[in-house]
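Asker: model this:
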Amino acid sequence: MSLIANKLAISFIMKAVVIFFIWMILYYGYILPNGYFNPILTKALLGSTVGVLKAIGYDSYNVQNVIYVDGKSSVLVADVCNGLELMVLYVAFFICFPGPIKHKLIFIPVGLIVLFLINVVREVLLVLNYNYFQKTFEFNHKYTYVFFVYAAVFLIWRYWLNNYSIIGKQISSKG
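Answerer: From the prediction side, this is the model:
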């Protein structure tokens, strides 16, 4: 590994550790006790999920954090399901990796919207999974849909790394 690669790796790790501690302090010291931001994101996810279900022909609504389809409860959308932590991880990656700020300012908000929409699709699929294939619900909730959400994040990161980051450009110019 070259000296430049070592410096970049150390810089990435140091930034990641600092961001991790800042996030923990903010989340457990302010966001969670305040109880403000998580419910807003969860309500947006609930409303969007119900909207998509209605758009594809299901009689759906939510009462608090539970989604109902045809009058039957289907899925509870807890605050931990709203994607906030994944969104923070996504943004932290861009902060930690060197690259042009103008590209980061595009990829961060667009990516956050994409992640939210992917989470809406995930919730819609979970509702349908629960209603039609209850035996597979737990497995799909815990593994399948999580895999696809993280795969999408990885693909966005990879695209940005290969096309816009300083590291990606250095690696591609050597290859």
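
Asker: From here on, just use CA atoms for contacts and neighbour counts.
Answerer: Noted.

Asker: The helix or strand hosting F147 packs against which elements?
Answerer: Taking DSSP states H and E as the criterion, F147 maps to helix 145-163. In terms of contacts (3 or more Cα pairs under 8 Å, 6 or more residues apart in numbering; DSSP states H and E), helix 145-163 is packed against helix 101-132, helix 166-174.

Asker: Second chain to compare with the first, below:
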Amino acid sequence: MGLKHIIKKNKAVIKFLLVFFGSYLILALLYQAYLKYCPSEEFYPDYITHQVAHQSYKLIDVLGYETYIVKHPDNPSMLLAIKDQYVARIIEGCNSVSVIILFLSFILAFSKGFKETIFFIFIGGLLIYALNLVRIVLLTLGLYFYPQYGDFMHEILFPLFIYGVVFLLWLYWVNKYKKHKAK
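Answerer: All right, here's what the predicted structure looks like:
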């Protein structure tokens, strides 16, 4: 069995891997360039993370808790406080961009038409972003009321929540992809 035969037999898998890893690498590099070359004093530490911190603060405020955010004095993050207690630190990794890049790369690798793929990426990305805000709000409130469970919530429960949603979106997309291919 020659290399040509193996490539021909596994063409779909090779295409998936190339598109997935290629798009992930390109998008991750673009995001890293954005972080490195687009710093902002007004929107500290970067625009997206700042917006996530501000939106999280607003959601907690709407729930009736006295809350505020401030720039962290020592590292690129925002401190989120309830009453007079700093509860959470929102860093670049909290802004959901890396998770959205992972989601998007998988969807592109199973692309099934430009409009449908772009629409699903847009809706899925918005859903991930919104659920990430809910995750931060729930985590912050959880840390405020139950600090003894902080590690469990931050390291296990809420990553399981956000990555679980991404996995379910992937499953939905793959099932639609299979039905599309069958037609």
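
Asker: So after superposing, what's the score?
Answerer: The TM-score (TM-score structural alignment, normalised by the length of the first structure) is 0.85; 167 aligned residues with a Cα RMSD of 2.3 Å.

Asker: if you compare the helices and strands packed on helix 145-163 of the first structure, which one is most tucked away?
Answerer: helix 101-132 (a mean of 17; mean count of other Cα atoms under 10 Å).

Asker: Relative to the second structure, what is the average displacement of it?
Answerer: In the superposition against the second structure, helix 101-132 of the first structure averages 1.0 Å from its aligned positions (mean Cα distance after the TM-score superposition for the first structure).

Asker: Which strand or helix spans the most centrally placed residue in the first structure?
Answerer: Nearest to the geometric centre of the first structure sits L86, at 3.7 Å (Cα atoms, centre = their mean). Here L86 of the first structure, judged by DSSP H and E, is contained in helix 84-96.

Asker: Where in the second structure does that helix fall?
Answerer: Aligned by TM-score structural alignment, helix 84-96 of the first structure corresponds to residues 97-109 of the second structure.

Asker: And the contacts of that stretch?
Answerer: With Cα atoms under 8 Å, 6 or more residues apart in numbering as the test, stretch 97-109 of the second structure has contacts from 15-21, 23-24, 27-28, 117, 121, 125, 128-129, 163, 166, 170, 173.

Asker: coming back round to it: want to throw the helices and strands packed on helix 145-163 of the first structure into a markdown table with distance to Y28 of the first structure?
Answerer: Converted to a markdown table, these look like this (distance: least, Cα to Cα, whole Å):
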| stretch | distance to Y28 of the first structure |
| --- | --- |
| helix 101-132 | 22 |
| helix 166-174 | 33 |
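
Asker: And those helices: which comes nearest K7 of the first structure?
Answerer: helix 166-174 (11.2 Å; Cα to Cα).

Asker: tell me what the closest one is packed against?
Answerer: helix 145-163.

Asker: If you count neighbours, what's buried in the helix it packs on?
Answerer: By neighbour count with 16 or more other Cα atoms under 10 Å, helix 145-163 of the first structure contains the buried residues Y145, V149, A152, V153, I156, W157, W160, L161.

Asker: Check the alignment and tell me where the third one lands in the second structure.
Answerer: When you say that, I think you mean A152 of the first structure. Using TM-score structural alignment, A152 of the first structure sits opposite V165 in the second structure.

Asker: quick one: its match from I128 of the second structure, how far?
Answerer: Using Cα to Cα, to the nearest Å, V165 of the second structure is found at 8 Å from I128 of the second structure.

Asker: on that earlier part again, now the helix holding L86 of the first structure on the second structure. Mean distance?
Answerer: Averaged out, helix 84-96 of the first structure is 1.0 Å away (mean Cα distance after the TM-score superposition for the first structure).

Asker: Tell me which residues are up against stretch 30-42 of the second structure.
Answerer: P45, D46, Y47.

Asker: Most neighbours among those, which one is it?
Answerer: For those, the largest neighbour count, defined by other Cα atoms under 10 Å, is 22 neighbours, found at P45.

Asker: you'd agree it is in a helix?
Answerer: No. Looking at P45 of the second structure with DSSP: H, G, I helix; E, B strand; the rest coil, it is coil, so not inside a helix.

Asker: How much space separates it from D84 of the second structure?
Answerer: Distance of P45 of the second structure to D84 of the second structure, computed by Cα to Cα: 22 Å.

Asker: Return the residue of the first structure aligned against G142 of the second structure.
Answerer: In the first structure, G142 of the second structure lands on N129 (TM-score structural alignment).

Asker: Now do the SS call for the closest residue in space to its match that isn't next to it in sequence.
Answerer: In space, and not counting its chain neighbours, N129 of the first structure is closest to F137: 5.9 Å by Cα to Cα, 6 or more residues apart in numbering. Here F137 of the first structure is recorded as helix under three-state DSSP.

Asker: Would you check that F137 of the first structure makes contact with L126?
Answerer: Yes. The pair F137 of the first structure / L126 is scored as a contact, 7.1 Å apart, by Cα atoms under 8 Å.
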